[in-house]
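In: predicted model and sequence below, questions to follow.
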Amino acid sequence: MNPHREIFASRPATLRFMPKALWPSPGWRAERGCPDSQFIWQDYRISSRTMARLRDFAGAGEFNHDDALLLLAPHITGFRLTMALLTHPRWPLAIWRALQFRNRLRLLGPLLLDEPSELSVQACAWRVHAKGLEVDLHTRLQQRGAVVWDSIVTVYYRGRFGAPLSHGEAHGAPSTSPTLDPSAPPVAQWRIDNGRRWEFCRLTGDYNPMHLNARYAHRMGFGGAFPHPQRVAAQCLSHLAATGAPPRQLDLWIKGPAFFGAEATLRQAPRDDGGQDFALWVPGEQRPALVGSLFRALSEPRCQRERSALRQRLA
């Protein structure tokens, strides 16, 4: 396929991109892979008012983790640009088959509120496994000509897509999440907020009925409706015990739903590098619904670590 560039002068409208999810998808072909498409949102910005709304959704009256929430804010408010990419007729697979299951969010410089910015997203890598396909979507936020935030969102499609292959370098969160002791004392417990479902959908542009309607969620095999994982992650960040310097990187592993109204239990453990690992459990589940790692410094990309290790072995 020829390169494709699509520019939005204002916020991508859900009524514009979501109907395209009903169009037939071209289908996956290994020799073609993901299309060379870049979607750009001009005049994107995170307002002070939006940050106040996110603090409210996080469930903390006096929010002491603004630095951590700022890592998450572009992922929430810019997610509709990713939705526009995944629903485009050039995209090889239907969006309803996509599962968002790993995220790496990095703060690369000072992120200014109310500042005109440019947000862009494109596929940067993909991997075919025996039981599915992983695609890494790279999003970048630019302010005043510099990239101040970026993310790698890894989406997963179940199924068989041919022989195993790997394209591009994997810079996202590792495939294996940290392991926390489920018997350790919790740092916080709260009930997952059951209200304002439409309001959070408007923030993300994601109106999946599983985040809105329990009856639909039951039909899809779930125990009930559940919030967007970004909303659950914000609640986790708001309840973590404050530690040290502001974080620069957040890795998230989405393991399963945390249903509306469920009693959430959060556990936290220090990392050797000065950061924090955390995990959220809900009743009836042995494994956590969400696992995360907060880093005080940017982690070195795995490809750089591998090259460094190779140079050391050859020295």
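Out: Perfect, I can see it now.
In: use CA for all of it now, contacts and neighbours both
Out: OK.
In: so where do the helices sit in the stretch 51-200 of the chain?
Out: In the stretch 51-200 of the chain, helices defined by DSSP state H, counting those that start in this stretch lie at 66-77, 79-86, 197-204, listed in chain order.
In: which ones are touching the most centrally placed residue in the chain?
Out: What sits nearest the mean C-alpha location of the chain, by Cα atoms, centre = their mean, is residue 103, with 4.3 Å. Going by Cα atoms under 8 Å, 6 or more residues apart in numbering, residue 103 touches 151, 152, 153, 154, 172, 173, 250, 251, 252, 253.
In: now it: how far from residue 259?
Out: For residue 103, the distance to residue 259 (Cα to Cα, to the nearest Å) stands at 20 Å.
In: and residue 305, that one's in a helix?
Out: Yes. Membership of residue 305 in a helix is supported by DSSP: H, G, I helix; E, B strand; the rest coil.
In: residue 24 should be in a helix, yeah?
Out: No. Counting by three-state DSSP, one finds residue 24 to be coil, located in no helix.
In: distance check, the nearest residue to the residue nearest to the centre of the chain once chain neighbours are set aside against residue 60.
Out: Of all residues beyond its chain neighbours, the one nearest residue 103 is residue 153 (4.6 Å), with distances taken as Cα to Cα, 6 or more residues apart in numbering. Applying Cα to Cα, one obtains 26 Å for the distance of residue 153 from residue 60.
In: who has more neighbours out of these two?
Out: A side-by-side neighbour count of residue 153 and residue 60, using other Cα atoms under 10 Å, places residue 153 first with 25 against 16.
In: what's around residue 105, how many residues?
Out: Residue 105, neighbours per other Cα under 10 Å, totals 25.
In: now do it against residue 149, distance only.
Out: When distance is defined by Cα to Cα, residue 105 is 8 Å away from residue 149.
In: overlap in contacts of those two?
Out: residue 71.
In: count the neighbours of the closest residue to residue 229 other than its chain neighbours for me.
Out: Counting by Cα to Cα, 6+ apart, residue 254 is the residue found nearest to residue 229 once chain neighbours are left out, at 7.1 Å. When counting by other Cα under 10 Å, one arrives at 19 neighbours for residue 254.
In: residue 155 too?
Out: 19.
In: check contacts around the closest residue to it other than its chain neighbours.
Out: Taking Cα to Cα, 6+ apart as the measure, residue 155 lies nearest to residue 100, with 4.4 Å between them; neighbours along the chain are not counted. Shown here is residue 100, whose contacts under the criterion Cα under 8 Å, 6+ apart are 153, 154, 155, 156, 254.
In: could you find the closest non-adjacent residue to residue 8?
Out: Spatial nearest neighbour of residue 8, chain neighbours left out: residue 41 (4.8 Å); criterion: Cα to Cα, 6+ apart.
In: can I get the buried ones among the contacts of residue 103 as something I can paste into PyMOL?
Out: To isolate the buried ones among the contacts of residue 103 in PyMOL, judged by 16 or more other Cα atoms under 10 Å, type:
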select buried, resi 151+152+153+154+172+173+250+251+252+253
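In: possible to save the contacts of residue 103 as a markdown table with distance to residue 285?
Out: Putting the contacts of residue 103 into a markdown table (distance: Cα to Cα, whole Å) gives the following:
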| residue | distance to residue 285 |
| --- | --- |
| 151 | 29 |
| 152 | 28 |
| 153 | 25 |
| 154 | 24 |
| 172 | 26 |
| 173 | 23 |
| 250 | 24 |
| 251 | 22 |
| 252 | 18 |
| 253 | 16 |
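In: below is structure B, check it against A:
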Amino acid sequence: MPTLTSPPALGPLLARGALLSPFKRPRPDADHPRARLLLPGLRIDLTRLAAYERVCGFPTGEDALPVTYPHVLGFPLAMRLMSAPDFPLPLLGLVHTSIDITRHRPLPATGTYELAVHVDRLAPHRRGTEASVVTELRDGGETVWESRSTYLARHRTSGTPSAEQPARHVPGPLPVLDEWRLAADVGRRYGAASGDRNPIHLYPLTARLFGFPRAIAHGMWTAARCLAAHGTPPAVRISTEFRAPVLLPGTVAFAADGSRFELRGVGDAGRVHVSGRVDRLG
């Protein structure tokens, strides 16, 4: 298990992944890196955390990590794995399609943690090949937070029935609780707080290079913003699907009822961008 002394810098990893992307030919039966990256002795940068809390709508100044923040901590390690030559999916065009999070107890922002990340598997998807990346946050050897993210590389498939899990079904429409007007700079502000400065989130010009008419919001920003509004119990399991990009600037509707939530376009026929579920543990 390779042990790191500090989080990798995201910029060089994104550049490496971009350079290698044209040479990769994704397929679900390809080999993938088996390494588990480990980062011990992790302390939280409280200034960066406060910036993240502000842009996502979480309370600031509390000695507690937002439920989505360990994903930000683990993302550089995941990028190191997914930008490596032995990762078979091209980094450019890779789409974050879902994340499942389990928090076993509250996480003090002043704590010291151990972070572990690995690629768990590749699987066929009706639109290509999907990779699962597992992130674990540990305190004194105990796993206190864990997640599984899926990333989709789109490519032609043989038409064979997919081995992926069926999409989660959200029964019935949810009542709209609020409308949010999203500024054009949301992607830049979230990128500054999280370190994820993917060009598709920054400016209309850089987004158009990848086929988007305008910059789009980070999927993990939309999830965090919804969970900040919804609230989460101390021990919780969260399932979130990213279903359609959110163009910036724009207006979206936040809808929720009990354990379910959605982010969708305004109006009765608004397109669902994000859907999720929050379940208390224990």
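Out: Okay, I see it. Owing to the predicted nature of the structure, the values given are computational and were not obtained by experimental measurement.
In: circling back to that earlier point, quick one: map the residue nearest to residue 155 of structure 1 onto structure 2.
Out: Taking TM-score structural alignment, residue 100 of structure 1 has residue 96 as its aligned residue in structure 2.
In: quick one: its match and residue 191 of structure 2, what's the gap?
Out: Residue 96 of structure 2 sits 16 Å away from residue 191 of structure 2, taking Cα to Cα as the criterion.
In: please apply the same query to residue 197 of structure 2.
Out: Here the distance between residue 197 of structure 2 and residue 191 of structure 2 works out to 5 Å (Cα to Cα).
In: joint contacts of these two?
Out: Common neighbours of residue 197 of structure 2 and residue 191 (criterion: Cα under 8 Å, 6+ apart): none identified.
In: strands of structure 1, start to end?
Out: In order along the chain, structure 1 carries the following strands (DSSP state E): 4-8, 37-44, 98-107, 117-128, 132-143, 146-158, 165-167, 188-191, 249-254, 263-270, 276-281, 290-295.
In: name the helices or strands packed onto the first one?
Out: Read that as strand 4-8 of structure 1. Contact here means 3 or more Cα pairs under 8 Å, 6 or more residues apart in numbering; DSSP states H and E; on that basis strand 4-8 of structure 1 packs against strand 37-44.
In: residues in structure 1 aligned with stretch 238-255 of structure 2?
Out: The counterpart of stretch 238-255 of structure 2 in structure 1, using TM-score structural alignment, spans residues 250-267.
In: what are the buried residues along the matching stretch?
Out: Judged by neighbour count using 16+ other Cα under 10 Å, the buried positions of stretch 250-267 of structure 1 are 250-260, 262, 264-267.
In: quick check: end-to-end length of it?
Out: Start-to-end span of stretch 250-267 of structure 1 (Cα to Cα) is 16 Å.
In: how about stretch 254-266 of structure 1?
Out: Using Cα to Cα, the span of stretch 254-266 of structure 1 from its first residue to its last is 14 Å.
In: do the same with stretch 170-179 of structure 2
Out: Stretch 170-179 of structure 2 has its terminal residues 20 Å apart, counting by Cα to Cα.
In: likewise stretch 288-302 of structure 1?
Out: Stretch 288-302 of structure 1: ends 25 Å apart by Cα to Cα.
In: next, count neighbours for residue 282 of structure 1.
Out: By other Cα under 10 Å, 22 other residues sit near residue 282 of structure 1.
In: list the contacts of the nearest residue to it once chain neighbours are set aside.
Out: Nearest residue to residue 282 of structure 1 in three dimensions, chain neighbours excluded: residue 264, at 5.1 Å (Cα to Cα, 6+ apart). Counting by Cα under 8 Å, 6+ apart, residue 264 of structure 1 touches 189, 190, 191, 192, 258, 280, 281, 282, 283.
In: same question, residue 144 of structure 2
Out: By Cα under 8 Å, 6+ apart, the contact set of residue 144 of structure 2 is 103, 104, 105, 107, 136, 137, 138.
In: same thing but 6 Å
Out: Residue 144 of structure 2 sits next to 104, 137, 138 when contact means Cα atoms under 6 Å, 6 or more residues apart in numbering.
In: one more: residue 122 of structure 2?
Out: Counting by Cα under 6 Å, 6+ apart, the residues that residue 122 of structure 2 touches are 28, 130, 131.
In: in structure 1, what residue corresponds to it?
Out: So residue 122 of structure 2 corresponds to residue 126, using TM-score structural alignment.
In: so its match versus residue 32 of structure 1, what's the distance?
Out: Between residue 126 of structure 1 and residue 32 of structure 1 the distance, using Cα to Cα, works out to 12 Å.
In: picking that back up, from the contacts of residue 144 of structure 2, keep the buried residues only.
Out: Among the contacts of residue 144 of structure 2, those scoring as buried are 104, 137, 138 (criterion: 16+ other Cα under 10 Å).
In: to which residue of structure 2 is residue 112 of structure 1 aligned?
Out: With TM-score structural alignment as the criterion, residue 112 of structure 1 matches residue 108.
In: what number of residues lie near that match?
Out: 14.
In: got a list of what the spatially closest residue to it that is not a sequence neighbour touches?
Out: In this structure, residue 108 of structure 2 finds its nearest non-sequential neighbour in residue 64, 4.4 Å apart by Cα to Cα, 6+ apart. For residue 64 of structure 2, the set of contacting residues under the criterion of Cα under 6 Å, 6+ apart consists of 107, 108, 109.
In: can you rerun that using 10 Å?
Out: 106, 107, 108, 109, 110, 111 (Cα atoms under 10 Å, 6 or more residues apart in numbering).
In: how close does residue 231 of structure 1 get to residue 7 of structure 1?
Out: Taking Cα to Cα as the measure, residue 231 of structure 1 falls 27 Å from residue 7 of structure 1.
In: which of the two has more neighbours?
Out: Using other Cα under 10 Å, the more surrounded residue of residue 231 of structure 1 and residue 7 is residue 231, with 19 against 12.
In: the more buried one -> structure 2?
Out: Taking TM-score structural alignment as the alignment basis, one finds that residue 231 of structure 1 is matched in structure 2 by residue 221.
In: burial count for the residue nearest to that match when sequence neighbours are not counted?
Out: The shortest distance from residue 221 of structure 2 to any residue that is not its chain neighbour, by Cα to Cα, 6+ apart, is 6.4 Å, and that residue is residue 56. Taking other Cα under 10 Å as the neighbour definition, residue 56 of structure 2 ends up with a count of 25.
In: conserved subset of the contacts of residue 122 of structure 2 in structure 1?
Out: With contacts defined as both residues aligned by TM-score structural alignment, their matches' Cα atoms under 6 Å, 130, 131 are the ones among those whose aligned partners also touch in structure 1.
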